[in-house]
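> What follows is a predicted protein model with its sequence.
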Amino acid sequence: MSANVSLIEYENTPVKVVALRKTPKIETPGFVLDEVDERKEFSVPFWVASVLVETGLAKYGEEGLTAEEWTSTHFKERFNPGGPPGALSKDFYAKAYISLTLAAKAAEGDPAKVEQLNRLHARFREIIESRVNKVTRIATTETSPQPGILQTEEQILYQSLEHIIAEWRRDLRRLGTK
């Protein structure tokens, strides 16, 4: 993943779906889905799951982050904004993408769900801002973060910031020396 977040990576996140009826083998360039029996749970990339759900062949078996995961993460990030970062659930940002994408689809034409989606976006923004602040603080300390604490996306941000800050420090520390 580059410094820019790649939606392609999120679209290829494996998700579980449940077949609503027997599905024949499906082949497209770069992807093959073997025949699936009705009510069988299986994993496919999110983009494939979206097509299967839209065509009525499957339903989502999981829909990204649960309400409990959203609440817990939001609470932890808001409760201790100045402290060190805690570990997020595995693949947090990919799951958040899936949750927000599905919530946006569900909200189309439903004012109550649009309001829920707006609250979810606000919660996500607060989590992001908290994490950015924590990653930035770590990048300024001249120490490495504990393994497993930062998500892949945060590790990329940390490395970019740490490099910029280290160069800046090195250049300024040279001032007045020969």
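Cool, the structure landed.

> Every contact and neighbour count from this point should use C-alpha atoms.
OK.

> Regarding the protein, what is its longest helix?
helix 111-139 (DSSP state H).

> Would you mind pulling up the elements that that one packs against?
Under the contact criterion of 3 or more C-alpha pairs under 8 Å, 6 or more residues apart in numbering; DSSP states H and E, helix 111-139 touches helix 67-79, helix 92-107, helix 152-173.

> So which bits of it are buried?
For helix 111-139, burial by neighbour count (16 or more other C-alpha atoms under 10 Å) applies to 113-114, 117-118, 120, 123-124, 127-128, 130-139.

> Please identify the helix or strand for residue 27.
strand 26-28 (DSSP states H and E).

> next, the one to line up against it:
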Amino acid sequence: MRIIGLDPGLRATGWGVILAEGNRLSHVAHGTIRTNPDDELAARLRTVHDALSEVLATWQPQAAAVEETFVNKNPSSTLKLGQVRGVVLLAPAQAGLPVAEYAPTVVKKAVVGTGAADKDQVHAMVKRLLPGVTVAGADASDALAVAICHAHHAASARRVLAAEAAIMRAQERAAR
């Protein structure tokens, strides 16, 4: 399954695409969408939307995962981040992708093993989990971490569904 991870930000939105085949993860592509801070908010949101739509068309992921927003002390910044997050949720939904959301602590725990990991630890583990990749920038690294988190959660969900199906089949056989 090809997964795109997204780390929303008004200045910089990170994206990272991975391929998850069973327990094997491999890097496909990553990057950062940057907006011009001198532009009006609507123009910056359109920049994110248009660039992200192009990334989705180019890399054709089958699922998307977005990091949830943490609350800033500055209400204006929080509101703007919420607006860009809405665009980041909308673009993959428009492309027909299922979109999952993960809290930053869940992403860190899935990638590093602790929800209190710092950015350097996350970056180091992304490099370890995706051998040979050189990630330019924290935003793209965070986006790849979100994709890795989704891959781990999706694999766990598939195992649970398979176990439930096996139990149902066993119960049906026993009832006959």
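Okay, I see it. What you see is a predicted model, and the numbers here were worked out from it, not measured in a lab.

> TM between them?
Here the TM-score for the pair of chains, by TM-score structural alignment, normalised by the length of the second structure, is 0.31; 85 aligned residues with a C-alpha RMSD of 4.8 Å.

> Would you mind pulling up the elements that the strand holding residue 27 of the first structure packs against?
By 3+ C-alpha pairs under 8 Å, 6+ apart, strand 26-28 of the first structure packs against strand 31-33.

> for residue 31 of the second structure, helix, strand, or coil?
Under DSSP: H, G, I helix; E, B strand; the rest coil, residue 31 of the second structure falls in the strand class.

> longest helix of the second structure?
helix 138-175.

> any idea how far that helix is from the chain center?
With C-alpha atoms, centre = their mean, to the nearest Å as the basis, helix 138-175 of the second structure stands 16 Å off its chain's centre.

> From the contact counts, what lies against that helix?
strand 2-7, strand 12-21, strand 24-34, strand 63-67, helix 104-111, helix 119-129.

> how many neighbours does residue 119 of the second structure have?
A count of nearby residues for residue 119 of the second structure, using other C-alpha atoms under 10 Å, gives 14.

> Nearest residue to it in space, please, no chain neighbours.
Among residues not flanking residue 119 of the second structure along the chain, residue 138 sits closest, at 7.4 Å (C-alpha to C-alpha, 6 or more residues apart in numbering).

> what separates the one you found from residue 15 of the second structure, distance-wise?
Residue 138 of the second structure sits 11 Å away from residue 15 of the second structure, going by C-alpha to C-alpha, to the nearest Å.

> between these two, which one's more packed in?
Neighbours were counted for residue 138 of the second structure and for residue 15 using other C-alpha under 10 Å; residue 15 has more, 29 against 17.

> if I look at the closest residue to residue 123 of the first structure other than its chain neighbours, how far off is residue 49 of the first structure?
Spatially, and ignoring its direct neighbours in sequence, residue 123 of the first structure is nearest to residue 74 (6.6 Å; C-alpha to C-alpha, 6+ apart). Separation of residue 74 of the first structure from residue 49 of the first structure (C-alpha to C-alpha): 27 Å.

> which of these two has more neighbours?
Using other C-alpha under 10 Å as the criterion, residue 74 of the first structure and residue 49 rank with residue 49 on top: 25 against 18.

> residues touching the more buried one, list them.
Counting by C-alpha atoms under 8 Å, 6 or more residues apart in numbering, residue 49 of the first structure touches 15-17, 58, 60.
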